[in-house]
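K.L.:
got a predicted structure here, sequence first:
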Amino acid sequence: MKTIYFTLLALLLAGCSSMQAEDPPIVQQSHDLLDSDGDGVINARDYCVQTPKGVVIDNTGCPIASVQSEQNKLHILFPNDVDQVPRAFLKQIQSMSDFLAKYPSTYITLKGYASPVGKEDYNLALSERRSVNVRKALIDAGVAPDRIQTISFGENEPVQASDKNVVNTLSRRVTATVLGMNTDIKENWTIFDQRAE
């Protein structure tokens, strides 16, 4: 009985071994499934093909960044018919210079104004001299000249107030607002990463 069993088994195995197996089908790859920068997003979907190592990415393979912004304002008042920067505002000018140094890609536009007293063309020239003198003070404080623009409005945009004297006092001014922005790339971290102390 055992002999018959082994004989049948031998015949069965011999028959299986004589059958030739078909070659597996060859698959044609239709897309680039490589990940050249190793960020986990294939090249076909990767919008940022040179992602730095160790950063957090979005679904398109681009680093996720956090944007922080802050602003600094300049508001300098002038006495009547005066274009020289009052000493009381030099600290504000230095603060703006420091702010511009912190954000080297920003620039500043100085807007000069005059009170609605006297002739319009004289007030326009006065507001221009005021903004030019603030520009000079910023340059003296360390700001590069090509980062400063000036615009003069004369008496065209007086400050609104109920009292005429207050309107005139507050309208003799040079103003500016600068927005500075920093972008930080979020770094990936796992328990296997090492951080420098």
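P.N.:
Received the coordinates, thanks. Numbers count the residues shown, from 1 in each chain.
K.L.:
make it CA atoms for all contacts and neighbour counts henceforth
P.N.:
Fine.
K.L.:
measure Met181 to Thr109 for me?
P.N.:
17 Å (C-alpha to C-alpha, to the nearest Å).
K.L.:
who has more neighbours, those two?
P.N.:
Using other C-alpha atoms under 10 Å, the more surrounded residue of Met181 and Thr109 is Thr109, with 17 against 14.
K.L.:
can you confirm that one is in a helix?
P.N.:
No: counting by DSSP: H, G, I helix; E, B strand; the rest coil, one finds Thr109 to be strand, located in no helix.
K.L.:
excluding residues flanking it in the chain, which one is nearest it?
P.N.:
Closest residue in space to Thr109, ignoring its immediate chain neighbours: Gln149 at 4.6 Å, by C-alpha to C-alpha, 6 or more residues apart in numbering.
K.L.:
quick one: contacts for the one you found?
P.N.:
Contact analysis of Gln149 by C-alpha atoms under 8 Å, 6 or more residues apart in numbering lists Tyr107, Ile108, Thr109, Leu110, Arg135.
K.L.:
which ones are touching the first one?
P.N.:
Under the criterion of C-alpha under 8 Å, 6+ apart, the contact list for Tyr107 reads Leu100, Arg147, Ile148, Gln149, Val178.
K.L.:
which one (most neighbours) among the residues you listed?
P.N.:
Those, ranked by neighbours (other C-alpha under 10 Å): first place Leu100, 23 neighbours.
K.L.:
what's the spacing between that residue and Arg130?
P.N.:
20 Å.
K.L.:
do the same with Pro104
P.N.:
In terms of C-alpha to C-alpha, Pro104 sits 25 Å off from Arg130.
K.L.:
now do the buried residues in stretch 87-100.
P.N.:
Phe89, Leu90, Gln92, Ile93, Gln94, Ser95, Met96, Ser97, Phe99, Leu100 (16 or more other C-alpha atoms under 10 Å).
K.L.:
ok, second structure coming up, stack it against the first:
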Amino acid sequence: MMRFVMFAILLTFLAGCSGHQIKSFPESTQQPNDLRDLDLDGVIEAREKCDNTLKGAVVDNDGCSGVKAVNERITLNVLFNNGSAYVHPKYYPEVAKVAAFLHKHPHTEVIIEGHASAQGPAGVNKQLSLKRATSIASLLSSNHGIERQRIQAVGYGEERLLDTSDTAQAHQRNRRVMADIRNSNKNTPLKWTIYTSVEE
């Protein structure tokens, strides 16, 4: 009996709706707001105020986490003598520029890249370039208070020459140091990703 009553109600509902026409939206209707989420933080572009927040970070209604993504390469105008890793004090302002950037962005880490010219054995140049990078890293830590765990020193030797010509000017250009500054998410609150599993 109950099934019959439910069936009768359903027929009545369908009969009442059958007389109405279905209206569709015009094809020319335009969405006034940008509903995309290009940085995948859960906030649509129409409300987005922080486009470059770290992926996976907890964000507010404006899409801001307080920590922005940083990807910066800085060339230090520090010249080294041939076979030397000594940083002359006149180049300290170059190191200070990197330190200032790191202080301004406390959630970043830096890789100091040391490079050498193609003069001499490749193995020696590799070690020399690492010593140059280590010299800069030590100045960042001892003179500017940058935490050691935020600094990494690597030596590329003659693997990434800027100028392959065999001239004094080319060799001088290749004896250089770069600072590659990137974000660290160690202190960034991240969203929880919850996985569930069923044990059999």
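P.N.:
Great, that's in hand. This is a predicted model, so every value here is computed, not measured.
K.L.:
quick TM-score on the pair, please.
P.N.:
After superposition, the two chains reach a TM-score (TM-score structural alignment, normalised by the length of the first structure) of 0.55; 126 aligned residues with a C-alpha RMSD of 3.0 Å.
K.L.:
and Ile136 of the second structure, how many neighbours?
P.N.:
27.
K.L.:
report the distance from the lengthiest helix in the first structure to the chain centre.
P.N.:
The longest helix of the first structure (DSSP state H) is helix 120-140. Per C-alpha atoms, centre = their mean, to the nearest Å, the displacement of helix 120-140 of the first structure from the mean C-alpha position of its chain is 31 Å.
K.L.:
which strands or helices does that helix pack on?
P.N.:
Helix 120-140 of the first structure makes packing contacts with helix 90-102, strand 108-113, strand 148-154, strand 173-185 when contacts are defined by 3 or more C-alpha pairs under 8 Å, 6 or more residues apart in numbering; DSSP states H and E.
K.L.:
so where is the first one in the second structure?
P.N.:
To tie it back to what came earlier, the one meant is helix 90-102 of the first structure. Under the alignment (TM-score structural alignment), helix 90-102 of the first structure falls on residues 92-104 in the second structure.
K.L.:
helix, strand or coil for the closest residue to Cys62 of the first structure other than its chain neighbours?
P.N.:
Using C-alpha to C-alpha, 6+ apart and skipping residues adjacent in sequence, the residue nearest Cys62 of the first structure is Cys48, 5.0 Å away. Here Cys48 of the first structure is recorded as coil under three-state DSSP.
K.L.:
can you give me the neighbour number for Cys48 of the first structure?
P.N.:
Applying other C-alpha under 10 Å, I find that Cys48 of the first structure has 16 neighbouring residues.
K.L.:
how much space separates the equivalent of Gly154 of the first structure over in the second structure from Asp41 of the second structure?
P.N.:
With TM-score structural alignment as the criterion, the equivalent of Gly154 of the first structure in the second structure is Gly157. Remark: distance between Gly157 of the second structure and Asp41 of the second structure (C-alpha to C-alpha) = 40 Å.
K.L.:
cool, and Gly63 of the second structure?
P.N.:
For Gly63 of the second structure relative to Asp41 of the second structure (C-alpha to C-alpha), the value is 7 Å.
K.L.:
okay, those two: which has more neighbours?
P.N.:
Gly63 (24 against 21).
K.L.:
which SS state does the more buried one fall under?
P.N.:
coil.
K.L.:
aligned to Gln169 of the second structure, what sits in the first structure?
P.N.:
Aligning on TM-score structural alignment places Gln169 of the second structure opposite Val166 in the first structure.
K.L.:
which SSE is that match in?
P.N.:
helix 164-171 (DSSP states H and E).
K.L.:
so which elements touch that helix?
P.N.:
Using 3+ C-alpha pairs under 8 Å, 6+ apart: helix 164-171 of the first structure touches strand 65-77.
K.L.:
re the thing from before, from the contacts of Gln149 of the first structure, which is closest to Lys2 of the first structure?
P.N.:
Tyr107 (97.5 Å; C-alpha to C-alpha).
K.L.:
and the closest one, how far from Asp81 of the first structure?
P.N.:
Distance from Tyr107 of the first structure to Asp81 of the first structure, by C-alpha to C-alpha: 28 Å.
K.L.:
before we move on, what about Val67 of the first structure?
P.N.:
Taking C-alpha to C-alpha, one finds Val67 of the first structure at 43 Å from Asp81 of the first structure.
K.L.:
and the two? Which one has more around it.
P.N.:
Comparing Val67 of the first structure with Asp81 by other C-alpha under 10 Å, the one with more neighbours is Asp81, at 16 against 10.
K.L.:
which residue sits closest to the corresponding residue of the second structure for Val178 of the first structure, ignoring its sequence neighbours?
P.N.:
Alignment note: Val178 of the first structure maps to Ile181 in the second structure; criterion TM-score structural alignment. Computed as C-alpha to C-alpha, 6+ apart, the closest residue to Ile181 of the second structure that is not its neighbour in sequence is Val110, at 4.3 Å.
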